[in-house]
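1. Build me a structure from this.
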Amino acid sequence: MKLLSMCTLAKWHIWLGWLVGVPIVMWLATGLFMVARPIDEVRGNHLRIESEAIPLKMPGSSLATEEANLREMRIVMQGGRAVAVLTDMDGIVTRVDVATGAAIPPLDAAAARALVAAQIVGGDKAERVTLFPADRTPFDFRRPIAVWQVQLADGTNVYVGQGTGEIEAVRTRWWRAFDLAWGLHIMDLSEREDTSHPVLIAFAALSLTGALIGCVLMFRRRKARPAAPLPPA
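-> This next block holds a predicted model:
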């Protein structure tokens, strides 16, 4: 009975091997193909010719002038009024009231807390509000802009731009766990962005080789073992 059960399990193992072997080889082969080249090269970023940034000019406008040294301007609605979000050539973000042209001060802790309470489910249960400068943002944000980190009771971190007055990112506990899993998946725990590096390519190639060898071995027929001799009477 035990031998029969083991043989049955062996047959199931072979059939399951055929069932999952094809997608495993497909996943490994496509994965190796995708990590073989840097993602920026795949997107064609290396073909772009870099040009010098030119300050935004709007003659006759109080929102953007040559002296303001602006790189980008966008108009959004905040608190029932039109607000121009201005980014200068150094990446510093400020806001201006479109109707009056008056500068809007950066968000303080109370305003950041109120914004999260109004726009995030459970945002009224903030436990801590911390300001991070653009050059020292938390690892789960990873963007060079000054932000308020609003920590909620459930472990969620909500990031509010000090200059933009907008919610820039929401990082739940699941997001942070996913981010860690992603870093392990691409074998880049430092930045979690490099999807094409020698270690990852080498392991992907080895895994694909092992899977292909396993598929080839599926064709090998196992010889029946000779029956054990009967014990003497």
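
2. okay, CA-based contacts and neighbour counts for the rest of this
-> Will do.

3. Can you tell me the SS state at Glu127?
-> strand (DSSP: H, G, I helix; E, B strand; the rest coil).

4. from memory it sits against Gly155, does it?
-> No: between Glu127 and Gly155 there is no contact under CA atoms under 8 Å: 9.4 Å.

5. Now do the buried residues in the lengthiest helix in the chain.
-> Scanning the chain for the longest helix, with DSSP state H as the assignment, gives helix 2-35. Residues of helix 2-35 classed as buried by neighbour count (16 or more other CA atoms under 10 Å): Gly21, Ile24, Val25, Leu28, Ala29, Gly31, Leu32, Val35.

6. Then stretch 132-146?
-> Quick answer for stretch 132-146 (16+ other CA under 10 Å): Phe132, Ala134, Thr137, Asp140, Phe141, Ile145, Ala146.

7. now the end-to-end length of that stretch.
-> 6 Å (CA to CA, to the nearest Å).

8. Between the buried residues of helix 2-35, which sits nearest Phe203?
-> Leu32 (9.0 Å; CA to CA).

9. Could you list which residues are in contact with the closest residue in space to the closest one that isn't next to it in sequence?
-> Excluding the flanking residues, the one nearest Leu32 by CA to CA, 6 or more residues apart in numbering is Ala204, at 5.4 Å. Ala204 sits next to Leu28, Gly31, Leu32 when contact means CA atoms under 8 Å, 6 or more residues apart in numbering.

10. Nearest the geometric middle of this structure, what residue?
-> Asp179 (6.3 Å; CA atoms, centre = their mean).

11. Give the closest residue to it in space, chain neighbours not counted.
-> Arg192 (7.7 Å).

12. Pretty sure the one you found sits against Trp182.
-> Yes: judged on CA under 8 Å, Arg192 makes contact with Trp182 at a distance of 7.0 Å.

13. Walking through the protein, point out its helices one by one.
-> For the chain, applying DSSP H gives helices covering 2-35, 39-42, 109-119, 173-185, 198-217.

14. Please identify which of those helices is closest to Glu166.
-> helix 109-119 (8.1 Å).

15. Does anything pack onto the closest one? Which helices or strands?
-> On a contact count with 3 or more CA pairs under 8 Å, 6 or more residues apart in numbering; DSSP states H and E, helix 109-119 meets strand 126-132, strand 147-152, strand 157-161.

16. among the ones you listed, which is nearest Asn69?
-> Closest approach to Asn69 among these (CA to CA): strand 157-161, 20.7 Å.

17. what's the distance between that closest one and the middle of its chain?
-> Relative to the centre of its chain, strand 157-161 is centred 16 Å away, using CA atoms, centre = their mean, to the nearest Å.

18. The structure of the following sequence is requested for comparison with the preceding one:
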Amino acid sequence: MVLRSNRLRLHVGVSRVHRWLALIIGVQLLLWFASGLIMSVLPIDRVRGEHIVDRASLATLDQGRARAPLDIVLRQVAAPVREVRYRMLAGREVAEVEMADGSVQIHDAETASAIPPVNAAMARAVAVRAYRGKSAPPSVRAVTSASTEYKGVLPAWRIDFPDQDSTRVYIAQNSGRIVAVRNGTWRLYDFFWGLHIMDWKNHEDFNTPWLIGFAGGGLALAIAGSALLYFRWPRKRRRKS
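-> Model prediction:
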């Protein structure tokens, strides 16, 4: 009789815990499931803008063209160099020099002279060449600080295409490379990503106290539900002797 009374008391306690956890965490659980579903449905190539902006340059180097020797290029740089890459930039062959600290400089491949940071006109030309959609002429503006939409290399240029997806192409001023593409699909994905990780402001911190707390509460909810399932599982009644 005592064992049965303790079992009933434990059953009631677990049921109350499960009920309160369901009330507190239930809404966030729905948001987790809904946001996870939407993010899994959205095609990742459309989120990244690969369907409308070709980040990879199709221009190839002229194998018969004379270039400055590598040692001459290195002499133009005062800091330690990690890597030198030859590539095309807006129809011009350049040597992209990456320093040990991660900073980048571009030099003329033929003369090894340093090229000034990419200006607005060149950034616009790079973006227009990579754009594969239909749009009116884009506008250009400088980006000097990070935002929810862009947290990449600074300073950068933002090229806004007035198309139906509000496409924005971000180009680093130091290298002229396309470093980010943003569109309506990305913004929808990013909104639900912020809900999913419970970082409603910056949409990037995966270790927020809210997320940790609700994840722990969700685990407790599952454990309490499993305990209730055990208590309420139908058992065969023993025959009385």
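
19. what's the TM-score here?
-> TM-score of the superposed chains, computed with TM-score structural alignment, normalised by the length of the first structure, equals 0.59; 165 aligned residues with a CA RMSD of 3.1 Å.

20. quick revisit: rebuild the helices and strands packed on helix 109-119 of the first structure as JSON lines, extending it with distance to Thr209 of the first structure.
-> Output for these, formatted as JSON lines (distance: least, CA to CA, whole Å):
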{"stretch": "strand 126-132", "distance to Thr209 of the first structure": "47"}
{"stretch": "strand 147-152", "distance to Thr209 of the first structure": "46"}
{"stretch": "strand 157-161", "distance to Thr209 of the first structure": "42"}
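
21. Any idea which of those strands gets closest to Arg81 of the first structure?
-> strand 157-161 (17.9 Å).

22. Kindly name the residues of the second structure that line up with that closest one.
-> Per TM-score structural alignment, the counterpart of strand 157-161 of the first structure in the second structure is residues 168-172.

23. Can you tell me how far the equivalent of Ser196 of the first structure over in the second structure is from Thr148 of the second structure?
-> When the second structure is aligned by TM-score structural alignment, Ser196 of the first structure is paired with Asn207. As judged by CA to CA, Asn207 of the second structure and Thr148 of the second structure stand 17 Å apart.

24. Just the terminal-to-terminal distance for stretch 88-97 of the second structure.
-> One end of stretch 88-97 of the second structure sits 13 Å from the other (CA to CA).

25. sorry, back to before: so which of the buried residues of stretch 132-146 of the first structure is the closest to Glu41 of the first structure?
-> For these, the residue nearest Glu41 of the first structure by CA to CA is Phe141; the value is 24.6 Å.

26. Verify the stated contact: that closest one with Trp175.
-> No: in this structure Phe141 of the first structure lies outside contact range of Trp175 using CA under 8 Å: 11.1 Å.

27. got a list of what the closest residue to Val143 of the second structure other than its chain neighbours touches?
-> Excluding its sequence neighbours, the residue lying closest to Val143 of the second structure (CA to CA, 6+ apart) is Ala156, at 5.1 Å. Residues counted as contacts of Ala156 of the second structure (CA under 8 Å, 6+ apart) are Ala142, Val143, Thr144, Tyr170, Ile171, Ala172, Gln173.

28. how close does Val85 of the first structure get to Val76 of the first structure?
-> 7 Å.

29. Those two: which is more packed in?
-> For Val85 of the first structure versus Val76, the count of surrounding residues by other CA atoms under 10 Å is larger for Val85: 21 against 15.

30. Please say which position in the second structure the more buried one maps to.
-> Aligned partner of Val85 of the first structure by TM-score structural alignment: Glu96.

31. What separation is there between its match and Val77 of the second structure?
-> Distance from Glu96 of the second structure to Val77 of the second structure, counting by CA to CA: 11 Å.

32. go on, Phe214 of the second structure?
-> Distance of Phe214 of the second structure to Val77 of the second structure, computed by CA to CA: 51 Å.

33. quick one, which of the two is more surrounded?
-> Phe214 (18 against 15).

34. just checking, the more buried one touches Gly26?
-> No: using CA under 8 Å, Phe214 of the second structure makes no contact with Gly26, being 9.9 Å away.

35. Leaving out sequence neighbours, find the closest residue to Ile180 of the first structure.
-> In this structure residue 180 of the first structure is Leu, not Ile. Ranked by CA to CA, 6+ apart and with sequence neighbours excluded, the top spatial neighbour of Leu180 of the first structure is Leu189, at 7.4 Å.

36. Next one: the one you found from Ser207 of the first structure, what distance?
-> Using CA to CA, Leu189 of the first structure is found at 20 Å from Ser207 of the first structure.

37. Ile145 of the first structure too?
-> Note on Ile145 of the first structure: its distance to Ser207 of the first structure, by CA to CA, is 40 Å.

38. again, but for Trp18 of the first structure
-> 17 Å.

39. got it, and Arg95 of the first structure?
-> Counting by CA to CA - Arg95 of the first structure and Ser207 of the first structure are separated by 52 Å.

40. before we move on, back to that, got a list of what the match of Val85 of the first structure touches?
-> Val84, Arg85, Tyr86, Arg87, Val104, Gln105, Ile106, His107, Ser175.

41. redo that, cut-off 10 Å
-> Residues counted as contacts of Glu96 of the second structure (CA atoms under 10 Å, 6 or more residues apart in numbering) are 73, 83-89, 104-109, 114, 174-176.

42. Look up the closest residue to Val73 of the second structure, ignoring the ones flanking it.
-> Ala112 (5.1 Å).

43. same check, this time on Val14 of the second structure
-> Ala224 is the one closest to Val14 of the second structure (CA to CA, 6+ apart), at 6.0 Å.

44. The counterpart of Val140 of the second structure in the first structure - how many residues pack around it?
-> Under the alignment (TM-score structural alignment), Val140 of the second structure pairs with Val129 in the first structure. Using other CA under 10 Å, Val129 of the first structure has 19 neighbouring residues.

45. what about the residue lying closest to Val129 of the first structure once chain neighbours are set aside, how many neighbours?
-> Excluding the flanking residues, the one nearest Val129 of the first structure by CA to CA, 6+ apart is Val150, at 4.5 Å. Neighbour count for Val150 of the first structure, taken as other CA under 10 Å: 25.

46. repeat for the one 5 residues further on
-> Close neighbours of Gly155 of the first structure, defined as other CA under 10 Å, add up to 13.
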